[in-house]
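Undergrad: Please work out how this folds:
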Amino acid sequence: MLYLLTAAVGAAEAPPAWIQFLPLVGMGLIFWFLIIRPQMKRQKEHQAKVASMKKGDRVVTAGGLVGKVMKVDDDYADLEIAQGVRVKAVKNTIGDIIPPAGKAAND
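TA: You can find the predicted model right below:
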């Protein structure tokens, strides 16, 4: 009887360790391609957009202020948010550059 019990336990061996890690690797790949990679792409696009900012552009800050760029240096941008009202904003807080009103988006 003891022989049958030990034979049954031996037959149900665990699969190799690398097979047990396959689901984790698969989830990691899915996470990379669906979340991390698109976020990195958006971040690069934003950095390129902020780097191309120049005097006269209309921008929106992350706080929601809309203004015209008066001066740009390495880390800061001076924005005119109303006539005679200027603020200094960190360039990385610029959310978007507003295209000129004369050009339609579908042209």
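
Undergrad: Every contact and neighbour count from this point should use C-alpha atoms.
TA: Noted.

Undergrad: mind checking the SS state of the residue sitting nearest the centre point of the chain?
TA: For the chain, the residue sitting closest to the mean C-alpha position, by C-alpha atoms, centre = their mean, is Gln39 at 3.0 Å. Counting by DSSP: H, G, I helix; E, B strand; the rest coil, the backbone at Gln39 sits in helix.

Undergrad: one more to put side by side:
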Amino acid sequence: MFFETLLYAAGPAAGKPGIQDFMPLVFIFIIFYFLLIRPQQKQAKEHQKMLVGLKKGNKVVTSGGMIGIIESIEGNEIVINAGGNCLIRFTKNSVSGMAPVIQIKK
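TA: Got it, this is the predicted structure:
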């Protein structure tokens, strides 16, 4: 009787991990893909499309918060008029988006 209680206390013998042990990790990866990775890829694709479509006269916002109008585009660089006679040179990647155009009705 003593040996029988020892066998029950020991539990089942450890075996090779089955596919059931890896299923939670697979589900976590799938959740991360659909909630984080895929939306970030879509956003990066839209940002790249916006950068390709930049042209002179567009009002843009840089990643630093500078708002200005594009004066010229030379390869990977753009020149922004930040107001008055202030021309600033940026790389295209520093443009985070198009600035909203606000029109005041009279």
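
Undergrad: Okay, the residue nearest to the centre of the first structure and Ala48 of the first structure: tell me how far apart.
TA: Counting by C-alpha to C-alpha, to the nearest Å, the gap between Gln39 of the first structure and Ala48 of the first structure amounts to 14 Å.

Undergrad: show me what contacts the residue nearest to the centre of the first structure?
TA: With contacts defined as C-alpha atoms under 8 Å, 6 or more residues apart in numbering, Gln39 of the first structure has no neighbours.

Undergrad: Which parts of the first structure are helices?
TA: Listed from the start of the chain, the first structure has helices (DSSP state H) covering 2-11, 17-31, 37-51.

Undergrad: Select, out of those helices, the one closest to Gly95 of the first structure.
TA: Ranking the helices of the first structure by distance to Gly95 of the first structure, with C-alpha to C-alpha as the measure, places helix 37-51 first at 7.9 Å.

Undergrad: Around the nearest residue to Gly68 of the second structure once chain neighbours are set aside, count how many other residues there are.
TA: For Gly68 of the second structure, ignoring the flanking residues on the chain, the nearest one in space by C-alpha to C-alpha, 6 or more residues apart in numbering is Ala82 at 4.4 Å. The number of residues packed near Ala82 of the second structure is 16, by other C-alpha atoms under 10 Å.
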